[in-house]
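# A predicted structure for the sequence below; I have some questions about it.
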Amino acid sequence: MNGYIEMKAQGLFVTATDTEVGKTFVSGLLMYYLRREGLNPGYFKPIASGCYFEDGRLMSEDLAWMAGFLGEGMPPELHCPLRFEKPLAPLAAARLEGRDVDLGVVREAFKRLRERYSTLVVEGIGGVMVPLKTDCLVLDLMAEMALPVLIVARPVLGTINHTLLTLAAVRARGLHVLGFVTNGARDEEDEAVRTSPGMVAELGQIPYLGHVPAYDPGRDETELFIARIAPFLEAVKPACSGE
């Protein structure tokens, strides 16, 4: 990648098998948990599309949700430095908006964040093969950051294929995968729901860290929700705390 710099830090990269799978929600729960555990985690959404204008500047819905959920000010220039209005892959959005996907600002923001926080929770955009530039995919950015990876998958039919493809692509770049979680509403009577996670774990030789229910907790209810998914959170803590 042009302009490559050393970006290694402590933390993890949250990716998914597709868009709208629940990366932001899972990232928010991780941030909340790590703060509760006494760490100083920072949230980073390098690139976002489908943004909206507020006070004359583009704002990321994911960043706005995260800031509200955690009750923490998050300047977009630092926590989400590249923002596009079109709800498209960054390369497509940039072309339609007459802009460039300037990864230099991503690298600079990443550098500042790792100096400010003890660990980082980095949220991707879409899946790993989403194009950022003609010569750069999300996967390339992940490889440059060199963080352990958490995969968020859907609890539905088709998730075996999508999760194993994502896993293969990530491992081909030499990245360590912590495991995968499923996220969102699921039909407990659906045989795919009951069998798919175990099949992915077996064929992919990857830990299944559990299911994150479709529930947006209020701040007064978050502790109860955290308790329900405690095994998943405990499994990823060592990557963030340096244990």
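Sure, I can see it.

# Please make it C-alpha for all contacts and neighbour counts, starting now.
Noted.

# which residues in the chain form strands?
11-16, 41-44, 47-48, 52-54, 57-59, 82-83, 119-123, 131-133, 136-137, 149-153, 177-183, 208-212 (DSSP state E).

# quick one, which of those strands is nearest to A92?
Across those, the minimum distance to A92, taken as Cα to Cα, is reached by strand 131-133, at 8.3 Å.

# Against that first model, consider the following:
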Amino acid sequence: MTIFVITGTDTGIGKTVFAAGLAAMLGAHYWKPIQAGIDPDGDKEEVARLSGLPARHILPEAYRLTTPASPHLAARIDGVEISLDRLTLPQVDGPLVVEGAGGVLVPVSETLLMADLFAYWGQPVILCARTALGTINHSLLSIEALRTRKVPIAGIAFIGERHEENERIIPQLAKVPSLGRLPLLDPLGPAKLAAAFAAHIRLSDPFNG
């Protein structure tokens, strides 16, 4: 079973949009194990809207928390205890795209970071990064945190306006493949996302080489 884990250098950078585009391209199932904040919807509803995937391909969360906060805090406020045994990857027929919550070092619980969960899964991670100022530091720190835990890194995908130097230097310094840059899309919809993904995101080289 082909599995890709999508994470980001920060929250709100577009990794849900990237996950939707990837899941649509692969005809994959999508799973966000921990959703924190559902006003008005969670990320799986956004992925369902943007990907056009059948409803059966959008898997229910292991934890659906109402508070928009780090998972450890949202769980505490909601009176929920997050348990690792509920975060085992689901078995599906075909590819699976898994989306993390927030950035690489966001706490899942009082003792577990998102990167620790990625290490537990042992599946290749795609790091989504902004192209704007500050992304070099955030990207390299995120990659270092993943490597410290021996998490396999499939590559880095940039999201935003073109920034040739940031898009060049980060993969070079980090020694990870660049999967391309997904431009900001307005309006954002399934057809436009699919077209942008096909035009700008390259998966073949890092996964075949």
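Here it is on my side, so go on. All values derive from a computational prediction rather than experimental measurement.

# out of the strands of the first structure, deepest packed?
Of those, the one with the most neighbours on average (mean count of other Cα atoms under 10 Å) is strand 11-16, at a mean of 27.

# re the thing from before, compile the strands of the first structure into JSON lines and extend it with columns for distance to L165 of the first structure.
Shown next, in JSON lines, are the strands of the first structure (distance: least, Cα to Cα, whole Å):
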{"stretch": "strand 11-16", "distance to L165 of the first structure": "11"}
{"stretch": "strand 41-44", "distance to L165 of the first structure": "25"}
{"stretch": "strand 47-48", "distance to L165 of the first structure": "23"}
{"stretch": "strand 52-54", "distance to L165 of the first structure": "32"}
{"stretch": "strand 57-59", "distance to L165 of the first structure": "31"}
{"stretch": "strand 82-83", "distance to L165 of the first structure": "27"}
{"stretch": "strand 119-123", "distance to L165 of the first structure": "19"}
{"stretch": "strand 131-133", "distance to L165 of the first structure": "16"}
{"stretch": "strand 136-137", "distance to L165 of the first structure": "15"}
{"stretch": "strand 149-153", "distance to L165 of the first structure": "11"}
{"stretch": "strand 177-183", "distance to L165 of the first structure": "13"}
{"stretch": "strand 208-212", "distance to L165 of the first structure": "16"}
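
# Go through the second structure and flag its longest helix.
helix 135-148 (DSSP state H).

# Output the residue interval of the first structure matched by it.
Using TM-score structural alignment, the residues of the first structure aligned to helix 135-148 of the second structure are 159-172.

# Quick one: residues in contact with that stretch.
Stretch 159-172 of the first structure is contacted from outside by 16-17, 127-128, 139, 151, 153, 176-177, 196-197, 199-200, 204, using Cα atoms under 8 Å, 6 or more residues apart in numbering.

# Output those in JSON lines; the columns should cover distance to A109 of the first structure.
Shown next, in JSON lines, are those (distance: Cα to Cα, whole Å):
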{"residue": "A16", "distance to A109 of the first structure": "22"}
{"residue": "T17", "distance to A109 of the first structure": "26"}
{"residue": "G127", "distance to A109 of the first structure": "22"}
{"residue": "V128", "distance to A109 of the first structure": "21"}
{"residue": "L139", "distance to A109 of the first structure": "18"}
{"residue": "I151", "distance to A109 of the first structure": "23"}
{"residue": "A153", "distance to A109 of the first structure": "28"}
{"residue": "H176", "distance to A109 of the first structure": "23"}
{"residue": "V177", "distance to A109 of the first structure": "24"}
{"residue": "S196", "distance to A109 of the first structure": "38"}
{"residue": "P197", "distance to A109 of the first structure": "35"}
{"residue": "M199", "distance to A109 of the first structure": "39"}
{"residue": "V200", "distance to A109 of the first structure": "35"}
{"residue": "G204", "distance to A109 of the first structure": "34"}
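
# In ChimeraX, select just the buried ones from those residues.
To isolate the buried members of those in ChimeraX, using 16 or more other Cα atoms under 10 Å:
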select :16,17,127,128,139,151,153,177,196,197,199,200,204
